[in-house]
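In: sequence and predicted structure, then a few things I'm wondering about:
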Amino acid sequence: MKQKQPGIVKTDPWLLPVIHDVEQRIFRFHSKLESIENVHDSLNKFADAYKYLGINYDHKARGWHYREWAPAAHQLYLAGDFNNWDPRSHPLKRIENGIWEIFLDFKTYKDSFVHGSKVKVWVESSNGFLPRIPAYIKRVVQDEDTRNFSGQLWFSDFDWQGDSFRIPKDEKLFIYECHVGMAQEKEGLGTYLEFAENILPWIKQSGYNAIQMMAVQEHPYYGSFGYHVANFFAPTSRFGTPEDLKSLIRRAHSMGIAVIMDIVHSHTVKNVNEGLNMFDGTDSQYFHPGTRGIHPDWDSLLFDYGKTEVIQFLLSNVKYWLKEFHFDGFRFDGVGSMMYFHHGNGLIDSPEKYFREGVEWDAITYLQLANKLIHSINPGAVSIAEDVTGMPGLAAAIKEGGIGFDYRLGMGIPDFWIKLLKEHKDEEWNIHEMWHVMTNRLPGVKTVAYAESHDQALVGDKTLAFWLMDQEMYWHMHVNDPHLVVDRGIALHKMIRLFTLALGGQAYLNFMGNEFGHPEWIDFPREGNSWSYYYARRQWSLVHNPELKYKFLANFDQAMVSTIKNYKVLDDEYGTQLQMDELNKTIVFSRGKLVFVFNFHPTASIPDYAFRVPEPGNYKIILNSDSGIFGGHNRISEALVYPATLHKTNGFAELRIYNTNRTAVVLLKE
């Protein structure tokens, strides 16, 4: 009897040499899941650790339990405002499996162990006697004078009544990537409430139906962009209270906007004072010991995904954000780094290298468990993998040999655009390479396409707008100031974004402010800039100023998103190539009901330009990047009807337009 092949091998015969490895991936997942279910009944209950560990009120016992997993510790003590920070007056008792516990009854501590009180746990170990922040603490605050961080008691009874939002089935995602702290124009920290009041309406107006929130988990260094997390269950207090964050999410839901969290489970800070490092006195409690536990590029620590307590910590974290904050899914940071001991560095060019060389099997099993958990809690939630390795099966079902993500980030796309702008003149652009980069994905692998993200906006790099226009943006963005560099930049900025959206995937992502070509990079407060917030903000006044050209880019972005969304273009998995004209740098393709014509040529405008369309009939222009409302030159008549007739010799339907240079046109058959 012929053995049934895993689904990802059926889809991609290139994987036939590693069919056994794919089967082993499935086996490891089921083996780990079975071992969890044998002890905890279900994966869902296993992920309830945040209700047991940390500080939780017990209504039956009428008091607070504080429990901490610290297997190698000699003794733990709870200290805080409630006992005048006495480091030895409240010892915890070791109970089982390396867990320590103390109970504070309500009657005795009702006036001292209260909402807002600060706490720490003193850990006596081979590493000394040190104050630490509880691992499962739900709020962490920084003292303004000492700059030290402490845990804070936070008892929330937020009313979620009426929030029944779910991402509509089969709705395509238009994601607005955002950072609350730098979302305001003021030189300082933005807040959750300011974001809900000031930025959500702009996102809604711009046509985006999801936000991807960065820097949610507490991180001691603001300039890490939120990627060096210390306290995994604590929403950062820089931007407000947990209730403020919940209010933001509820407000977004009321506007039909999903909220996706940028979750960091790929690594954590080395900090001993704020983080998990050496918590029980060893370097191997949460992490791989020695050099294996250190990320050489990120100067951070790597979780040991083979430990049951570690994956329980992380899975519990996933459930916590879904259940307690109503997030609608996650973008998992650093997935490529997690899946390989070499962290995705180097060439992976064969199936054997994908499945056998330096593969962190435990991390892959963890990611499978995380995806199963997410979709069991909320079947409509989305999970997105940030992976540059191209791991086969990343966004395929676990039963098919996949890892279970809903989407992968098309990380090669923004890298391609930056490389193109840096290394090639306009007339050297290879339209066949452009097509290949946008469409180079396996069938069934849903991809989030994006032309640029926050990575390109940081100091040391440049956004697309800056690569295109550079310093001229400072001097020539007035609407009455024609300038060749700015004209080129605006034209190509629009074309690159539409080309990416129309061809690159089944979802689209834009970073906050890039839709209107935000002119400044991001530079967080640091010693090198005298701790300034000047570049850690978004200048919304630029796009709202009618005298400046930024409005043209914003207008086009809104029209572009609206067109793709309204005509359900992303329902088609791929575009269909209709014409590749290297001489005139023109690409014509259809996707869904629409026909797209891109002329990337720097100078060639061709009257009566002929190209093939899917069928004969009358076509109308529904989007034209050369329109004056988008900062174009109004060279094309949008009032005309363009008839497509059958060609006498080849039998294809043929249509003719004025094909102007550096222009994207979208046509719809009437």
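Out: Yep, that arrived.

In: contacts, neighbours, all on C-alpha from now
Out: Will do.

In: residues in contact with stretch 497-504: which ones?
Out: Stretch 497-504 is contacted from outside by 410, 413, 437-439, 447-451, 507-508, 560, 564, 569-570, 574-575, 591, 598, using CA atoms under 8 Å, 6 or more residues apart in numbering.

In: ok, now which ones touch E37?
Out: 43, 46.

In: okay, and which of the contacts of stretch 497-504 map to helices?
Out: Among the contacts of stretch 497-504, the ones falling in helices (DSSP state H) are 413, 437-439, 560, 564.

In: try this one side by side with the last:
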Amino acid sequence: MTKTHPITLDDAEIESVVAGTHGDPFAILGPHHGSAGWHLRVFAPEAARVWAIGPAGETELPRVHGAGFFAAPLSDALAASYRLRLAVGGRMLEREDPYRFPVLLGDLDIHLLMEGRHLRTFEKLGAHLLVADGVAGTHFVVWAPNASRVSVVGDFNGWDGRRHVMRLRHNAGVWELFIPGLANGTHYKYELIDRHGALLPLKADPYGHFAEVPPRTASIVADLADRDWADGGWMAAQAKRNDRHAPISIYEVHLGSWMRVPEDGNRMLTYVELADKLSAYVKDMGFTHVEFLPVHEHPFSGSWGYQPVGLFAPTSRHGDPDDFRLLIERLHVNGIGVIIDWVAGHFPRDAHGLHYFDGTHLYEHEDPRLGLHKDWDTYIYNYGRTEVCNFLYSNALYWIEHYHIDGLRVDAVASMLYLDYSRKAGEWLPNRHGGNENLEAIDFLRRMNEVVYAEHPGAMTIAEESTAWPGVSKPTWTGGLGFGFKWNMGWMHDTLDYFSKDPIHRRYHHDKLTFGLLYAFTENFVLPLSHDEVVHGKGSILGRMPGDEWQRFANLRAYYTFMWTHPGKKLLFMGQEFGQQSEWNCEESLDWDVLRYPLHQGVQRLVRDLNRLYRVEPSLHQLDHDPAGFAWIDCNDRDNSVLSYMRKGFDETDFCIVICNLTPVVRYDYRVGVPLGGDYREVFNSDSQWYGGSNIHNGDGCTAEDEPWQGQPLSMAVTLPPLATLVLKRA
């Protein structure tokens, strides 16, 4: 596009350029055509002399301002094709002029951005390597509608915000600039001046694909060209693997503390090392999925990733983005799905982040009664703003598309749904109807789920929602929030409370194990024993178990077996699969050394075998979310602390009988009702000596007798081991 401007500039315009306050540098710099022909203006404060050079010859640009403003007429031929030559520090450098390139962000993109219908804003905003007019470089685009000037700064320009001022696309409030010659690995930030002329702290790119290792905070240009993925087999079966009728057993992992290298300064494993070690371990243990605590770039390690700044960047603590893609690919090749914790509920107050981004509360609410989480001292996204929602929708798709993520577990959904979440009277504002529901957040969550499932039907979304909000995992067209699954926090709290009781008192708390079945099928539940249950003074899961050492491990084995046979998908935080003794510490490795001891080995074997049982027995997973998949045999034997129930699959004749004896008393000839005759054999016994138990079992099995019992037409006499859960199946 030919730019026209008077050949002679007044001193005020030149002064604004050299001062770095001019908001429209393309109106001043670069080639301009006027009545007297072409004129070129260059601001190069680092240069002693400047020339325009090209096939048509060269022209030196005289200095017209002592701060480094150069200008001169150009011939038509030289204006058509030129580069800049600069004398800098005794050297001659050549470079392209960024102010000779036209706009690259298309009008359709602008239109969709303004309407909030651009579902893949990550393809346009941020830093993208491309070739413009035959020249390779990086195209930068950032949304900052209330800034009076935005610049790209980095090592390439001495972090001087005067030198690469961006062009404002007024309609959308986005700024863009193509900087020729900038390649993969370039460190950069944005320098902004607010509407009042105040210089703001340097900002990382909200759409940055990569960042420096904290505590450094610059964004890094990253080439996210299409990878030649080797996980085609997994992706073809993704929908089947993530289906609610499939076995889903999730291993929750914090990448920084799963395993460390003590002989190398206790350093964390890299993504490449994790690709080998973690995928092999998870496959051996039989988990179907891993769930990573947030992998987004975050400045404070102690937040575990739940206070992210770089929502589009996997943390650089373990390697670069392509290394992270290798980790996911390796897990997929080994038959393991990947879920990431996704934080759309809040963001931290770090100066280089989203807070007060362009000198206004751009991403967050201005009123702290709507926009501040006191629990975490973080800001809340303004879900009523189209561009903010678009940013988050795009981010959800970004992880699924660029990284082949199978699912998003959305953190802290309850804090999003309620305006008065963790707030006292007077600290929150009601909605337009006078209620405490955050109507904008509800609309956002519904739309986010609709977008994810419409674009990627094989993916899954999971809500960490700790209240009784109805229909969290129901379709939006029925009034639900549209999630695929929901964490069952009530089950977790009730069962942990029960198993922490001394067995002599458990008869008085029997309902803690049975109450969950009153609502077990109201949602598509995941049963979580997550990281939140092993921090902040709570100790480990093993540490909650009462009794002497043998009883503590027996209780843990019985609890896990109850969990794996209970309706609902499974989630277990790392370390608990081998009975971690100590509370989780994000700065240290798991206590792998305890696997020297037989009881810990036994717990690990138990979890491995439970995962196998859960996968191969259809009755234990096919109807996890359907009342047809569960039936009590006896839920009322509180005096003996015994529970018995059936799990059923699509084939009602293919069922499992589960019996839990949750006291240390062996119960001989304990009669249990069964629906069909024949012999029943143990397919799982948490008291097996293989797991560290006392090895009390039912030998070759039990035979159904013609004696009605517990509402069943037949029954059998069973030996119940102490503090154990049995699974029996009709032979």
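Out: It's in. Since we're looking at a predicted model, the values are computed, not measured.

In: buried subset of the ones in helices among the contacts of stretch 497-504 of the first structure?
Out: Among those, those buried by neighbour count (16 or more other CA atoms under 10 Å) are 413, 437-439, 560, 564.

In: can you give me the neighbour number for N545 of the first structure?
Out: Neighbourhood size, N545 of the first structure [other CA atoms under 10 Å]: 12.

In: one step back: could I get the buried ones among the ones in helices among the contacts of stretch 497-504 of the first structure as JSON lines with distance to A230 of the first structure?
Out: Formatted as JSON lines, those follow (distance: CA to CA, whole Å):
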{"residue": "I413", "distance to A230 of the first structure": "31"}
{"residue": "V437", "distance to A230 of the first structure": "37"}
{"residue": "M438", "distance to A230 of the first structure": "37"}
{"residue": "T439", "distance to A230 of the first structure": "38"}
{"residue": "M560", "distance to A230 of the first structure": "39"}
{"residue": "I564", "distance to A230 of the first structure": "40"}
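
In: tell me which helix or strand the spatially most central residue of the first structure sits in.
Out: Most central in the first structure under CA atoms, centre = their mean is R331, positioned 4.1 Å from the mean C-alpha point. Counting by DSSP states H and E, the element that carries R331 of the first structure is strand 329-332.

In: after superposition, how close is that strand to the second structure?
Out: Strand 329-332 of the first structure, aligned to the second structure and superposed, deviates on average by 0.6 Å (mean CA distance after the TM-score superposition for the first structure).

In: ok, D262 of the first structure to A183 of the first structure distance?
Out: From D262 of the first structure across to A183 of the first structure, the span is 16 Å (CA to CA, to the nearest Å).

In: quick one: the helices in the stretch 401-550 of the first structure?
Out: 412-423, 431-439, 454-457, 464-469, 472-475, 484-503, 540-544, 550-566 (DSSP state H, counting those that start in this stretch).

In: in CSV, list these along with distance to S224 of the first structure.
Out: Formatted as CSV, the helices of the stretch 401-550 of the first structure follow (distance: least, CA to CA, whole Å):
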stretch, distance to S224 of the first structure
helix 412-423, 21
helix 431-439, 30
helix 454-457, 12
helix 464-469, 22
helix 472-475, 28
helix 484-503, 27
helix 540-544, 24
helix 550-566, 29
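
In: out of the ones you listed, flag the one nearest K60 of the first structure.
Out: helix 454-457 (47.6 Å; CA to CA).

In: what's the match for R591 of the first structure in the second structure?
Out: Aligned counterpart of R591 of the first structure in the second structure: R647 (TM-score structural alignment).

In: following element in sequence after whichever helix in the first structure runs longest, please.
Out: When every helix of the first structure is counted residue by residue (DSSP H), the longest turns out to be helix 19-40. Remark: after helix 19-40 of the first structure, the chain's next helix or strand is helix 43-46, criterion DSSP H and E.

In: list the buried residues for that next one?
Out: Those would be 43-44, 46, for helix 43-46 of the first structure by 16+ other CA under 10 Å.

In: what is the neighbour count of G7 of the first structure?
Out: G7 of the first structure, neighbours per other CA under 10 Å, totals 17.

In: how about it: what's its closest non-neighbour residue?
Out: E400 (4.3 Å; CA to CA, 6 or more residues apart in numbering).

In: which parts of the longest helix of the first structure are buried?
Out: Quick answer for helix 19-40 of the first structure (16+ other CA under 10 Å): 19, 21-23, 25-26, 28-30, 32-33, 36.

In: just give the number of residues close to the equivalent of G402 of the first structure over in the second structure.
Out: Counting by TM-score structural alignment, G402 of the first structure corresponds to G480 in the second structure. Using other CA under 10 Å, G480 of the second structure has 17 other residues around it.

In: surely G480 of the second structure touches W469?
Out: No - between G480 of the second structure and W469 there is no contact under CA atoms under 8 Å: 9.5 Å.

In: show me which of the contacts of stretch 497-504 of the first structure are buried.
Out: 410, 413, 437-439, 447-451, 507-508, 560, 564, 569-570, 574-575, 591, 598.

In: roughly how far does F355 of the first structure sit from K60 of the first structure?
Out: 50 Å.

In: who has more neighbours, these two?
Out: Neighbours of F355 of the first structure and K60, each counted by other CA under 10 Å, are more numerous for F355; the result is 22 against 6.
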